[in-house]
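1. Sharing a model that was predicted from the sequence below.
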Amino acid sequence: MDILERVNGFIEGLPGRFEPKGDVFCLEAVIAERKAFLSKQKLTYYARFKVDGAKGLVTFTEKLEERKSGLGAGGVDESVGTGFKGWKTSSSADGLEGVMEEQSRLFGEKYQYSFDFKRVREAVRRAAEEAGFSFEYRLWGKL
């Protein structure tokens, strides 16, 4: 069983699956969504990992991103106007734990969600180690 199959097996039941995109495996999952009159807001979790067989290394990265569209998505006064607004949070070297506490506080009034970010990261780590690879967590960016 390869690393991709192992990871997807470990995260079964969570939204999204890792899919190959070139030499990187990517997961994108909308974990919360709000719709209001003429506007839409989504909170999306992104994760990627890459397997480097020559180095025996699996690198992993993740982030949260909120996107808004429709009326109230841009401008100084969010109650008026049209546009698109994106907000991103990259994770720290320790993962999203600290960021998630802050995000839960910030998004808690807007979204109802529960998503186990740590389970995704640990699934990649476990699959890598079971296959004899080292695991490295990186901030969002190039793997």
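-> Looks like it came in fine. Everything quoted here is computed from the prediction, not taken from an experiment.
2. drop to CA atoms for contacts and neighbour counts, all remaining ones
-> Noted.
3. Pull the residues that contact the helix or strand where Thr44 lies.
-> Assigned by DSSP states H and E, Thr44 belongs to strand 39-52. Contacting residues not belonging to strand 39-52 are listed as 18, 23-35, 57-73, 124, 143 [CA atoms under 8 Å, 6 or more residues apart in numbering].
4. residues of that strand that come out buried?
-> For strand 39-52, burial by neighbour count (16 or more other CA atoms under 10 Å) applies to Lys40, Gln41, Lys42, Leu43, Thr44, Tyr45, Tyr46, Ala47, Arg48, Phe49, Lys50, Val51.
5. A helix includes Glu122, no?
-> Yes: assessed by DSSP: H, G, I helix; E, B strand; the rest coil, Glu122 belongs to a helix.
6. residue boundaries of the strands in this structure?
-> 19-21, 24-36, 39-52, 57-70, 84-90, 134-137 (DSSP state E).
7. another structure for you, compare them:
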Amino acid sequence: MCLKTLRNKAHISQRELGELVHLSQGNISDYERGSRKIETMPAGKFVEILRALGGVDPSVLLGQKEPVVKTNADDRIKIEAEDRLKYGDDNGSPVLDTTEIREKEQYDRRIEKLERRLKHLQQRLDDEKAEREKFISQCISSRSI
């Protein structure tokens, strides 16, 4: 599956993906068009892109296999609730009209995007904390010598 498809499924723009992984929008575009090969991308950037896309299996991005959709009980409950909103309650009466469903889906996409950003920022925060702890340990070690 190509990078563009995965990025679109994640509902993020080239610019946003570039910001998340510290690449320019042009570089993302080059990888999507094939003028730059993903296989030649630095490993660190490749991992950052996989994370930014929600933890995509590397073999999916490299086109070696199709993505596996994992569902758990919470996902099934959410899917059932979505179906009730789209197709009606137990009596078959629609809960939301078409316009309301589209607007709700826009909210859902924005929320998903923010959740991905939050996850990425949490990872960066954890990395910074680890670096700080490493620095403090080094400072203490150098003084005790």
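-> The structure has been received and is ready for your questions. Remember, predicted model here, so these are calculated numbers, not experimental data.
8. Once they're superposed, tell me the TM-score.
-> The TM-score (TM-score structural alignment, normalised by the length of the first structure) is 0.22; 55 aligned residues with a CA RMSD of 5.0 Å.
9. re earlier: now the contacts of strand 39-52 of the first structure: which count as buried?
-> 18, 25-29, 31-33, 57-64, 66-73, 124, 143.
10. rewinding a little: looking at the buried residues of strand 39-52 of the first structure, which is nearest Glu102 of the first structure?
-> Nearest to Glu102 of the first structure among the buried residues of strand 39-52 of the first structure is Leu43, at 14.2 Å by CA to CA.
11. Which elements pack onto the top helix by length along the second structure?
-> In the second structure, taking DSSP state H as the definition, the longest helix is helix 98-144. When contacts are defined as 3 or more CA pairs under 8 Å, 6 or more residues apart in numbering; DSSP states H and E, helix 98-144 of the second structure sits against helix 43-52.
12. Quick one: list the elements packing against the helix it packs on.
-> helix 14-21, helix 98-144.
13. can I get the buried residues of strand 39-52 of the first structure in JSON lines with distance to Lys88 of the first structure?
-> Converted to JSON lines, the buried residues of strand 39-52 of the first structure look like this (distance: CA to CA, whole Å):
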{"residue": "Lys40", "distance to Lys88 of the first structure": "17"}
{"residue": "Gln41", "distance to Lys88 of the first structure": "13"}
{"residue": "Lys42", "distance to Lys88 of the first structure": "12"}
{"residue": "Leu43", "distance to Lys88 of the first structure": "10"}
{"residue": "Thr44", "distance to Lys88 of the first structure": "10"}
{"residue": "Tyr45", "distance to Lys88 of the first structure": "10"}
{"residue": "Tyr46", "distance to Lys88 of the first structure": "11"}
{"residue": "Ala47", "distance to Lys88 of the first structure": "13"}
{"residue": "Arg48", "distance to Lys88 of the first structure": "16"}
{"residue": "Phe49", "distance to Lys88 of the first structure": "19"}
{"residue": "Lys50", "distance to Lys88 of the first structure": "22"}
{"residue": "Val51", "distance to Lys88 of the first structure": "25"}
